[in-house]
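S.K.: A predicted structure for the sequence below; I have some questions about it.
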Amino acid sequence: MDPPREAGPDDPVDGGPDNASFAAARRRSEAIERELREDPSRFRVLTGDRPTGRLHVGHLFGSLENRVRLQDAGVETFVIIADYQVITDRDAVGPVGERVLSLVTDYLAVGLDPSRCTIFAHSAVPALNQLMLPFLALVTDAELRRNPTVKAELAATNGRPMSGLMLTYPVHQAADILFCKANLVPVGKDQLPHVEQSRSIARRFDEIYGRADQRHAVFPRPDALLSEAVNILGVDGQKMSKSRGNAIELAMSADVTAKLIRRAVTDSERQITWEPQRRPEVANLLLLAALSSGRTPEELADELAGAGGAGLKAVVTEAVNERLAPIRSRRAELAADEGYLRSVLAEGNRRANEVGDATLAEVRAAMGMVY
């Protein structure tokens, strides 16, 4: 297996990125941020979500705001609603239609603009999914089993057989990225191996089918745009999750949000301090208020001083509800017009199919499969 490269490793790293790989990815990401300011038109971004539930403030601060930033900077942005990927770790899709439209509503409410980005459903783009076949021929079973997501899923099965779709999840993600020739993928550290797998597949395809020179390659080598880690816990002090019932959802009312924050876990100390290691629950509430208000957790802690848990929760509630108010207002307008939401998705699907068909035609030509 090839060693990691300075500009971004091409091969998956067993168990996730090591320190050298992560440092290289960080340096490359910082260089990309500079390049984005100089010429955003050089980049095409692929990002998205699985429709497994409603989006929450963790998504807002962890990814949605960054997507809007890139779009507004002039980066061509593709946002995938990965409905096929719902069944990688589930027996059925659930109320997937309702959840897909909910995602479209959230995307538009936070500021994604369908005239400047392409919002589409995974299952609606046959060419994207057809790329799985040649891509699967470029990876080994051992490589897939080393992928951290696959390893974690296998460890959590408790003896239950892992599906073939779950095993090939990294290849599916590569198809998502490469079908539209995205060269930039916003990710956190834990997702770096997926980008590395996509780079490896792109490189191997071009080496086998005679276009390894990147100036004339079929596929770009996608880079990771590392996001700053924003780890917001749920109100119970555990990971904020769509399935745990501990998340502040974008679609919630101000009253429901207030009730949820009132029962958030804190501790018995009255003095409010910013100590993430010693007081993670208090620090989480300070972080949430800071992100919502554009301030720092440290200055909020200094201002609150001896306010205690109740005082802290009151500040968090006000900050979160104020931050979400325009999103909720816009969301209510959008949710009342299902026809418009469906038209946005239909146009995004049309655009994604246009791009996917062109890529698949190029792949078939490179493989000598045009008859």
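M.R.: Yes, it's here. Numbering: from 1, shown residues only.
S.K.: can we go C-alpha only for contacts and neighbour counts from here?
M.R.: OK.
S.K.: give me the contact list for stretch 109-125.
M.R.: Here stretch 109-125 makes contact (C-alpha atoms under 8 Å, 6 or more residues apart in numbering) with 64-65, 67-68, 71, 76-84, 104, 108, 128-129, 327-328, 330-331, 334, 344-346, 348-349, 351-353, 356.
S.K.: tell me the buried residues within these.
M.R.: 64-65, 67-68, 71, 76-84, 104, 108, 128-129, 327-328, 330-331, 334, 344-346, 348-349, 351-353, 356 (16 or more other C-alpha atoms under 10 Å).
S.K.: which residues in the stretch 101-250 of the chain form helices?
M.R.: All helices of the stretch 101-250 of the chain, identified by DSSP state H, counting those that start in this stretch, fall at 126-130, 132-136, 141-146, 148-155, 164-167, 169-179, 192-208.
S.K.: ok, Gln71 to Arg295 distance?
M.R.: Distance, Gln71 to Arg295, by C-alpha to C-alpha, to the nearest Å: 24 Å.
S.K.: ditto for Cys117
M.R.: 30 Å.
S.K.: pick out whichever of these two has more residues nearby.
M.R.: Cys117 (21 against 13; other C-alpha atoms under 10 Å).
S.K.: returning to what we had before: okay, and which of the contacts of stretch 109-125 map to helices?
M.R.: 65, 67-68, 71, 104, 108, 128-129, 327-328, 330-331, 334, 344-346, 348-349, 351-353, 356 (DSSP state H).
S.K.: below is structure B, check it against A:
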Amino acid sequence: MTNNASLTAARRRSDRLRQLIDSTAPADAPARGRLRVLTGDRPTGALHIGHYLGTVRSRVELQDKGIDTFLLIADYQVITDRDSLGDLQGNVRGVLADYLAAGIDPARTTIFAHSAVPAANQLMLPFLSLVTEAELHRNPTVKDELAATDGRAMSGLLLTYPVHQACDILFCHGNVVPVGQDQLPHIEQARVIARRFNERYAGGEQVFTEPEALLTDAPMITGTDGRKMSKSRGNTVPLGATADETAKILRRAVTDAERRITFEPERRPEVANLLTVAAGFTGGDPRDIAEEIGDAGAGELKRVVTEAVNDHLAGHRARRAELLADPGYLMSVLREGNERANEVADATLTRVREVMGMLY
């Protein structure tokens, strides 16, 4: 678990990163040019509005600010906590279509898949030698993911999930990883692995830079049932849903018995969540939206949220449909990204083997 001192230090580093990313000062340009973001998603199903408000929009903003970005479709990680791959091909196409529809530009962002970059995955072997079993068992995300599997045995892949994530970050020398506070232990594990590799195998030479967390300020969006938004729980609003489907989903959203709508996250979390969604898609303030709805009740709140989501996503959904109608183009985008990622991964693995004396 991240302690208070570690969290404070991570926030301080994140604030400095944010200032550098947002800076337009010529003196900061060289440092900005050395930043590389690594981020991504597991293709376990359709991306939803939580992804959009929490991560997808911010990735487009980073790209548009000129930050070199590697965007991972983590297909191998689909099987960390499940027995079936599901419609993996369809899910990958859907995720890719959502990225492009949202404004990700494959000419400026490297989009790639886990399974297509073998050199990155080969880093697992030396990296596993740098962590202990106890460290892996203590990782809070591993604990949370195991708890969500309803008592099934932990797979080796789930246990080593933090090391796999370190491979994702370090193979491309990612030094900026956008995360929420709950994911800080993963970044700390990657930092430890980078540090230990440099000390143990590279004689102190900096083969890997310790990555920094870019803490998101996006609010956590819960599902329509009041629980954590999750594709497996069926409590999401998919980005690709139609306007009518969105309205139907949001009509089922949990609220409370009070008629007057107020923004009180602690006392009325479900109502506050819907107001936060409306604010996220309109750019407004949830308190102002609540004041405007007033005594009109939950029905009006859901109508306002539905209108905000549908109006904002209308263009996204139209572009998404066009992209999905051309799967050949989608796969060409992914293949080009895979090629770029492989170039970087091959060079990294060669350097790793070199410092370990394993070039034959």
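M.R.: It's in. Here the structure is a predicted model, which is why all the values come from computation and not from measurement.
S.K.: of all the helices of the stretch 101-250 of structure 1, which one comes closest to Gly309 of structure 1?
M.R.: helix 148-155 (35.8 Å; C-alpha to C-alpha).
S.K.: one step back: can you redo the helices of the stretch 101-250 of structure 1 as TSV with distance to Pro280 of structure 1?
M.R.: TSV is the format used below for the helices of the stretch 101-250 of structure 1 (distance: least, C-alpha to C-alpha, whole Å):
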stretch	distance to Pro280 of structure 1
helix 126-130	42
helix 132-136	42
helix 141-146	32
helix 148-155	25
helix 164-167	33
helix 169-179	33
helix 192-208	26
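S.K.: Asn235 of structure 2 matches what in structure 1?
M.R.: Matched by TM-score structural alignment, Asn235 of structure 2 corresponds to Asn246 in structure 1.
S.K.: any idea how far the closest residue to its match other than its chain neighbours is from Lys313 of structure 1?
M.R.: Nearest-residue entry for Asn246 of structure 1: Gly234, 4.8 Å, with adjacent residues in sequence omitted and distances by C-alpha to C-alpha, 6 or more residues apart in numbering. Separation of Gly234 of structure 1 from Lys313 of structure 1 (C-alpha to C-alpha) stands at 14 Å.
S.K.: compare the two and say which is more crowded by neighbours.
M.R.: Gly234 (26 against 22).
S.K.: go through the helix or strand containing Asn310 of structure 2 and flag the buried ones.
M.R.: Counting by DSSP states H and E, the element that carries Asn310 of structure 2 is helix 297-324. Buried residues in helix 297-324 of structure 2, defined by neighbour count with 16+ other C-alpha under 10 Å: 297-298, 301-302, 304-310, 313, 316-317, 319-320, 323-324.
S.K.: check stretch 114-127 of structure 2 too.
M.R.: Result for stretch 114-127 of structure 2 [16+ other C-alpha under 10 Å]: buried residues His114, Ala116, Val117, Ala119, Ala120, Asn121, Gln122, Leu123, Met124, Phe127.
S.K.: list just the nearest of these to Val352 of structure 2.
M.R.: Among the buried residues of stretch 114-127 of structure 2, and counting by C-alpha to C-alpha, the member closest to Val352 of structure 2 is Leu123, at 8.4 Å.
S.K.: aligned to the closest one, what sits in structure 1?
M.R.: Match for Leu123 of structure 2 (TM-score structural alignment): Leu131.
S.K.: and its match, what does it touch?
M.R.: Leu131 of structure 1 touches Ala175, Phe179, Leu360, counting by C-alpha under 8 Å, 6+ apart.
S.K.: for the residues you listed, which one is nearest Pro276 of structure 1?
M.R.: Using C-alpha to C-alpha, those come closest to Pro276 of structure 1 at Ala175, 38.3 Å.
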